[in-house]
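>>> Have a look; sequence and predicted model below, questions after that.
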Amino acid sequence: MIKVGLTGWGDHPDVYSPASKKTEKLQDYSGHFPVVELDSTFYAIQPERNIRKWIGETPDGFGFITKAYQGMTGHHRGRLPYESEEEMYDLFRLSIGPLAEAGRLPMVLAQYPPWFDCTKENVGVLRRLRERLDGIDVAVEFRHQSWYSDKYREGTIKFLQEQHFIHSVCDEPQAGDGSIPFVPAATRGDKTLVRLHGRNSAGWTANGRDDKKWREVRYLYDYRDDELEEILGGVKKVQEQCEDVYVVFNNNSGGHAAENAKRFMKLAGIDPQGPGGRQLDLFGKGDW
């Protein structure tokens, strides 16, 4: 089965009812998509009350692909706000516990930064992550091209298989070492993650990693139908290798993600309806 969703639920005005309040965005979102990428966990380990609130606002069957906290993947700068790494991991596991208990946690996404290259040391980092998140389904996403070089690609896929990691397959600009190719390979028989970042090469490689404007243009992209067809072909290849493929659109700097996801679902023959049972005329076109 192909399950389509977006990154976050707070910035997709096309899926909200006109009369909806800010606090009702998640409910509206869940009427359109069966899964969402929970990004707030990357910036801060969430209080358990937040997690339980979000579970309560969504119907049975709705899943949260939960992004690993930035201190766990090497993004955090400066001193961690925890006494130890053990405390950080313990609190993260405690935070996501309700999702796992409710059957709402398809996976945790560990997205590594562009400077996390394919070295023996970093392979060790991944082994330790696997140990610390034992019993949790974890997807690994690389951003450094070396993991998929001719020299290491086969070894990367084999390593992910051996460690029981879910492969995060990415569509993104092909713009040097800080980007990876689309490699439609499943590393587990049950699930694979496909993340679509757009193809804005200029925005992807612009200087100023921490500049707000850079962040706004990095994922500024509107997929054409032929590009979505191409991606769908890759997704179908992955689907031949596993039971469920989770496809997440992250190209929302210009608000294109929801509309692109709906077009992709139409091309794939997927019923445009979330587990909340809402099948709305999202864009006033009446043809979804």
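In hand now; what should we look at? Residues are numbered from 1 along each chain as shown.

>>> Please count neighbours and contacts with C-alpha atoms only from this point.
OK.

>>> residue contacts, A175?
Neighbouring residues of A175 by Cα atoms under 8 Å, 6 or more residues apart in numbering: S201, W204, T205.

>>> at 10 Å what do you get?
Q145, P181, R199, N200, S201, A202, W204, T205 (Cα atoms under 10 Å, 6 or more residues apart in numbering).

>>> go on, E24?
E24 sits next to G10, Y16, S17, E57 when contact means Cα under 10 Å, 6+ apart.

>>> rewinding a little: with neighbour count, distance to E229 and secondary structure as extra columns, can I get the contacts of A175 in a markdown table?
Output for these, formatted as a markdown table (neighbours: other Cα atoms under 10 Å; distance: Cα to Cα, whole Å; DSSP: H, G, I helix; E, B strand; the rest coil):
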| residue | neighbour count | distance to E229 | secondary structure |
| --- | --- | --- | --- |
| Q145 | 22 | 24 | helix |
| P181 | 18 | 17 | coil |
| R199 | 21 | 15 | coil |
| N200 | 19 | 18 | coil |
| S201 | 18 | 20 | helix |
| A202 | 14 | 23 | helix |
| W204 | 23 | 23 | helix |
| T205 | 17 | 26 | helix |
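
>>> can I get those residues in a markdown table with distance to K53?
What follows is the contacts of A175, written out as a markdown table (distance: Cα to Cα, whole Å):
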| residue | distance to K53 |
| --- | --- |
| Q145 | 38 |
| P181 | 37 |
| R199 | 35 |
| N200 | 35 |
| S201 | 38 |
| A202 | 39 |
| W204 | 35 |
| T205 | 38 |
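
>>> Neighbours of V245, how many?
22 (other Cα atoms under 10 Å).

>>> make that E227, sorry
13.

>>> then this one, side by side with the first:
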Amino acid sequence: MAGKAGSGRAAAVTASSKEAAAAARIRVGIGGWAYAPWRDNFYPAGLAQARELEFASRHLSAIEINSTYHGTQKRASFLKWREQTPDGFVFSVKASRFATNRRVLAQAGDSVARFLDSGIAALGDKLGPVVWQFAPAKRFEAEDFETFLNLLPAQVEGVRLRHVLEVRHESFASPDYLALARRYRMATVFADSPRFPSLADLSADFVYARLMGSSEKLKHGYAPKALDAWRERAMAWSAGDEPADLPRVGEAPAPRRQREVFVFFINGAKERAPAAAQALLDRLGWRGPGWPPA
């Protein structure tokens, strides 16, 4: 009997360790960090705006930089952002709209190079996925889209690049698009939104979800049951499985190796985004490095 009890405890410890490891591969955050309403419900009263990134990066595990979508940032800015954030923190970076918002994507070479050479490599090991967001009116045209994917390199200045495709037209909900994304091993954004296609088909060795359904009426943007569900989905992705309750175009592939997972609370009731991200991190057992910094 003692041997069986000991085996049971060992199995429980092993299961607990696996769950902790799966949670550690999940990063949760928000889009940007300079947003006035957050000064009422996220940032401490009196906190200097120059320290908002420093604070946010100690209460979240990732941030999506959106300013890079609208205009070119300086290398010095990327270096400063890296220095202001703790070890283990990750930035995803939204690519320039001048590369993606065009009729012929094959002609985006100069814009792609200009963005990648702007200094994002200065983020070093804090550089997460690069998000290429396409206009809602942009349809899937296989030849042109594949030419664009060939413009996206695997590294810049020796820093590895992981590319994410945020496609927003229903024509991308097709096996042909999915096959192309998988061939180039580029992730597709899963959008929790009624406005855009919600494609849970995985096409890379990591997962990128943008959750856009937060409500101003809810303290944490999402209801507790919804946050519980997102916790389970993120854990499934991290463990190498796939959530069974999300829409997809093709058949779910067989379970595979573990994945890194990125979950961002974006849009919707944006003022609730930090609370939503923190609530999900709490469910994952994440503990930040603390504030103020040592």
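Cool, the structure landed. Predicted model only: the values in this text are computed from it and were never measured.

>>> which of the contacts of E24 of structure 1 tops the neighbour count?
Y16 (23 neighbours).

>>> re earlier: closest to Q27 of structure 1 among the contacts of A175 of structure 1?
Closest approach to Q27 of structure 1 among the contacts of A175 of structure 1 (Cα to Cα): R199, at 30.1 Å.

>>> ok, now which ones touch the closest residue to that closest one other than its chain neighbours?
Computed as Cα to Cα, 6 or more residues apart in numbering, the closest residue to R199 of structure 1 that is not its neighbour in sequence is P173, at 4.4 Å. By Cα under 10 Å, 6+ apart, P173 of structure 1 lies in contact with 179-182, 197-205, 218-219.

>>> Checking P173 of structure 1 next. Helix, strand or coil?
For P173 of structure 1, the assignment made with DSSP: H, G, I helix; E, B strand; the rest coil gives coil.

>>> what about the helices in structure 2?
2-24, 38-41, 52-56, 67-70, 75-84, 97-100, 109-116, 142-149, 175-183, 224-239, 273-283 (DSSP state H).

>>> how close does the third one sit to structure 1?
Here helix 52-56 of structure 2, set against structure 1 after superposition, deviates by a mean of 0.5 Å using mean Cα distance after the TM-score superposition for structure 1.

>>> counterpart of that helix in structure 1, which residues?
Helix 52-56 of structure 2 corresponds to residues 25-29 in structure 1, going by TM-score structural alignment.

>>> My read is that V112 of structure 2 contacts F98, right?
Yes: assessed by Cα atoms under 10 Å, V112 of structure 2 is found in contact with F98 at 8.2 Å.

>>> quick one, which of the two is more surrounded?
Taking other Cα under 10 Å, V112 of structure 2 and F98 do not tie; V112 has more neighbours (21 against 16).

>>> which one is that one nearest to, not counting chain neighbours?
With Cα to Cα, 6+ apart, the residue lying closest to V112 of structure 2 is A99, at 5.6 Å.

>>> What's the local residue count around that neighbour?
Neighbours of A99 of structure 2 using other Cα under 10 Å come to 24.

>>> Please pull up the equivalent of it in structure 1.
Using TM-score structural alignment, A99 of structure 2 sits opposite M72 in structure 1.

>>> residue contacts, the residue nearest to V112 of structure 2?
By Cα under 10 Å, 6+ apart, the neighbours of A99 of structure 2 are 69, 105-115, 132-134, 148.

>>> what does R130 of structure 1 give?
Contacts of R130 of structure 1 by Cα under 10 Å, 6+ apart are G124, I136, D137, V138, Q163, H164, F165.

>>> which non-adjacent residue is nearest the fifth one?
Spelled out, that is Q163 of structure 1. R130 (7.1 Å).

>>> Can you find the partner of the one you found in structure 2?
The equivalent of R130 of structure 1 in structure 2 is L152 (alignment by TM-score structural alignment).

>>> so A209 of structure 2 touches A191, yeah?
Yes: counting by Cα under 10 Å, A209 of structure 2 touches A191, with 6.1 Å between them.

>>> what touches both of those two?
Joint contacts of A209 of structure 2 and A191 (Cα under 10 Å, 6+ apart) are E166, S198, L199, A200, F264, I266.

>>> Count residues in the vicinity of the third one, would you?
Pointing back at L199 of structure 2 there. 22.

>>> before we move on, what about the last one?
For I266 of structure 2, the tally of surrounding residues (other Cα under 10 Å) stands at 25.

>>> Could you check which residue of structure 1 pairs with it?
I266 of structure 2 maps onto N250 in structure 1, by TM-score structural alignment.

>>> From L6 of structure 1, how far off is that match?
Relative to L6 of structure 1, N250 of structure 1 is positioned 6 Å away (criterion: Cα to Cα, to the nearest Å).

>>> which residues do the two both contact?
E37, R195, L196, A257, A258, A261.

>>> and of these, the nearest to E229 of structure 1?
Checking the shared contacts of N250 and L6 of structure 1 one by one against E229 of structure 1 (Cα to Cα), the nearest turns out to be A261, at 12.0 Å.

>>> Which position in structure 2 pairs with that closest one?
Aligned by TM-score structural alignment, A261 of structure 1 pairs with A277 of structure 2.

>>> go on, T7 of structure 1?
Using TM-score structural alignment, T7 of structure 1 lines up with G31 in structure 2.
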